[in-house]
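Trainee: the following block contains a protein sequence and its predicted model.
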Amino acid sequence: MTHFDDKARDLMAALESGATGDQLRPFFHPDAVQVEHPSRVVPAGRTRALNAMLEASIAGARLFASQRYDIQNTIAVENRVAVQLRWSGVLAQQLQDHKPGDVLEADVAMFLTYDDAGRILRQESYDCYP
């Protein structure tokens, strides 16, 4: 594993433990960008700057009682890490046809680009919801 593999694993562990908002800020460069490619949940895809990302983490924490990031594989090349993971979240509240306690799952391919200080500059993900 490289230094950046560890950083990616640290981020997933923080998310899984319930870190949100400013607790996540140290993982990211101030000019960080998140790109979510089109999926069933976000059909048009979306791009967010850091503050919008952090706000979304707070909203997500309200929606889910818990989340799990089961990393299946990582590949690091220079300052980029590709992460293959299985995400699952237990709903805390109603979401469309899903009730509290239901588990949502996705297979995710995430690509993280880091600066020299080990902060994420770009987070790009492809989420596949079965």
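Mentor: Thanks, I have the structure now.
Trainee: contacts and neighbour counts: CA atoms only from here.
Mentor: OK.
Trainee: so the residue in the chain sticking out farthest from the centre versus residue 75, what's the distance?
Mentor: When distances are taken from the C-alpha mean of the chain, residue 97 lies farthest, 23.4 Å away, according to Cα atoms, centre = their mean. Using Cα to Cα, to the nearest Å, residue 97 is found at 36 Å from residue 75.
Trainee: what does residue 95 give?
Mentor: As judged by Cα to Cα, residue 95 and residue 75 stand 34 Å apart.
Trainee: next up, a structure to set beside the first:
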Amino acid sequence: MTGTPRHPDVGTAVRYHTALTRRATAEEPAGFFHPDVVQHEFPNALAPDGAVRGLLAILETAERGRAVLSHQAFDIVEAVAAGDTVALEVRRRGTRAVPLGELPAGHEPRARFAAFLEFRDGRIVARRNYGCFDRLAQEDRRRRSEVPPRKEINSLPVHLMALLSAFQ
């Protein structure tokens, strides 16, 4: 991250993700949430129908993650705060502890996501996650067969590049 803004809720959001990186047990992450918290996870590769969770379900999901990943890290790329809302851009990576379908233990899933956190009384009361996960099975099959990956074109049309540069 280019520098953590001094907004207190940004600090709380960063500490929460640091606790997840340390694989903290449920009690520590629970302290970051308001009792009335609601999380909206929008459809993605791991939750194709999305999900809405309260506090107990959020903590259960985190514990399941601890069981299937031997390591995970959350890198905060950017954080912006306005009022009681913090917007985060996050990179997540991990190492699978157990196989899942075609994915063996040791597979290293990666994701990027945006999270919008709303705070009440210094605790997270609402969370909206928009996740983008790597192509899991295809990436692993390619790695196992040692076929070099095809070259990806990483360029955007000129008008999109100009638009993006206006926001930097």
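Mentor: Cool, got the structure. All of these numbers come straight from a predicted model, not from anything done at the bench.
Trainee: for the first structure, longest strand please?
Mentor: Determined from DSSP state E, the single longest strand within the first structure is strand 64-77.
Trainee: what range in the second structure does it sit on?
Mentor: Residue correspondence for strand 64-77 of the first structure in the second structure, counting by TM-score structural alignment: residues 69-82.
Trainee: what does stretch 31-50 of the first structure give?
Mentor: Residue span in the second structure matched to stretch 31-50 of the first structure, by TM-score structural alignment: 36-55.
Trainee: buried ones in the matching stretch?
Mentor: Buried residues in stretch 36-55 of the second structure, defined by neighbour count with 16 or more other Cα atoms under 10 Å: 37, 38, 39, 40, 41, 53, 54, 55.
Trainee: among those residues, which lie within helices?
Mentor: residue 55 (DSSP state H).
Trainee: turn the buried residues of stretch 36-55 of the second structure into a markdown table, including distance to residue 26 of the second structure.
Mentor: Listed next are the buried residues of stretch 36-55 of the second structure as a markdown table, based on distance: Cα to Cα, whole Å:
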| residue | distance to residue 26 of the second structure |
| --- | --- |
| 37 | 15 |
| 38 | 17 |
| 39 | 16 |
| 40 | 19 |
| 41 | 19 |
| 53 | 15 |
| 54 | 14 |
| 55 | 11 |
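Trainee: how about the contacts made by the corresponding residue of the second structure for the residue farthest from the centre of the first structure?
Mentor: Mapped onto the second structure by TM-score structural alignment, residue 97 of the first structure lines up with residue 102. Going by Cα atoms under 8 Å, 6 or more residues apart in numbering, residue 102 of the second structure touches 137, 140.
Trainee: if we go to 7 Å?
Mentor: residue 137 (Cα atoms under 7 Å, 6 or more residues apart in numbering).
Trainee: that older thread, which residues does the longest strand of the first structure contact?
Mentor: Residues from elsewhere that reach strand 64-77 of the first structure, judged by Cα under 7 Å, 6+ apart: 2, 5, 12, 16, 81-92.
Trainee: that one: which residues count as buried?
Mentor: 64, 65, 66, 67, 68, 69, 70, 71, 74, 76.
Trainee: what ranges does the second structure have for its strands?
Mentor: Using DSSP E, the strands of the second structure run over 33-41, 51-53, 69-82, 85-96, 110-120, 123-133.
Trainee: residue 41 of the second structure contacts residue 128, doesn't it?
Mentor: Yes - counting by Cα atoms under 7 Å, residue 128 is a contact partner of residue 41 of the second structure at 5.9 Å.
Trainee: many thanks, have a good one.
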